[in-house]
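Asks: Provided below for reference: sequence and predicted model.
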Amino acid sequence: MKKLLYLSLISIALFSACSQSPTKEDLQQLKGYWEIKTVESQSGKKKTFSFNESVDYIFINEDLNGFRTKVKPDLEGKYTKTGTRENLKIDLQNDSIFIHYNTPQATWKESLLKLDKNSFTVKNKRGLTYTYQRFNGYLSHE
């Protein structure tokens, strides 16, 4: 009985640690190259991407302002800009983190649900949930 209680407490602690929301201190982990791995709708319909011809480059400064742009990687590890630069600002509201984007054509926001050094997940107002993984190049062994 004592072992079962101990195992239950460890399980709860691990689950809580894994499900914590991102913090302000985590946000610098967004810097870098990212590729979309999955997109899931509110109804649970899910699309998985096994290869991305273009990836997102995200830059964030200390004031939590920055930009996101699409780039096309090559096999040598170089990148060519392919998309519009989207200015971004990260907004911390209570226990939530929002990424506000703007271009000359539109403005929108996403809620940051999860973040670690290798992946992050955001949700937009249409209920689409995007999961990204860090892009390390096409020839990476990671």
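Replies: All right, it came through fine.
Asks: please count neighbours and contacts with C-alpha atoms only from this point.
Replies: Fine.
Asks: surely Glu25 is within a strand?
Replies: No: using DSSP: H, G, I helix; E, B strand; the rest coil, the secondary structure at Glu25 is helix, not a strand.
Asks: next up, a second structure to put side by side with the first:
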Amino acid sequence: MAFSGEWSFPGRLPGGTVRALLGIGLLLLAFSCSGVSKADLHHLEGYWEIREVEFPDGNNKEFPASPMVDYFSMQGRSGYRKKLQPRMDGTFETSDDALPLEVLEREGLWLLRYTGEEGDWEETLVDLGPQNLALRDPAGVVYRYVRYQPLTNTIPDGTQ
């Protein structure tokens, strides 16, 4: 029997079926890996600056600079989120408003559950690392943040 270069075995699936099953498997793998693990949760603590908003229709809005910073203060899996406005001297202007939050795990996803005067809602942690944060709101809008770098009064020659 000569080798023809094609795999053949009894009960062979049509080529389109194999490709479809492979595609479904890859999609399941992509969705099951949310990009955030329990070990990543400590990265949430700190100051974050918005960089991009991705809308469900595929449109994006970029923010090369933002006048506001989101601050997350965490104690275990509970904490709060607060909006701050950086000042040139390295301090922040803020109100006393803080939005309480809790980190929850549901079906392999990590969620931020907020409780506020407007009611309760959740955002899904899509990505979280030392320098990046992405949150998806209930409408499917994804907010991408980078770790905030404080403003400095450094003059080009390196002095302050």
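Replies: Yep, that arrived. Remember, predicted model here, so these are calculated numbers, not experimental data.
Asks: okay, helices next: where are they in the second structure?
Replies: According to DSSP state H, the second structure carries its helices in the segments 15-32.
Asks: do a quick rundown of the strands in it.
Replies: 46-54, 60-62, 69-75, 78-86, 92-94, 99-106, 109-116, 119-128, 132-136, 142-147 (DSSP state E).
Asks: so which of the ones you listed gets nearest Asn153 of the second structure?
Replies: Closest to Asn153 of the second structure of those is strand 78-86 (Cα to Cα; 12.7 Å).
Asks: who's in contact with the residue positioned nearest the centre of the first structure?
Replies: In the first structure, the centroid-proximal residue (Cα atoms, centre = their mean) is Phe120; its distance is 2.8 Å. For Phe120 of the first structure, the contact set (Cα atoms under 8 Å, 6 or more residues apart in numbering) comprises Leu30, Leu112, Leu113, Lys114, Thr131, Tyr132, Gln133.
Asks: which residue comes closest to the counterpart of the first one in the second structure once chain neighbours are left out?
Replies: Following TM-score structural alignment, the counterpart assigned to Leu30 of the first structure within the second structure is Leu44. With Cα to Cα, 6 or more residues apart in numbering as the measure, Phe72 is the residue that lies nearest to Leu44 of the second structure, at 6.5 Å, once sequence neighbours are left out.
Asks: thinking again about what came up before, how deep is the match of Leu30 of the first structure tucked in, by neighbour count?
Replies: 20 (other Cα atoms under 10 Å).
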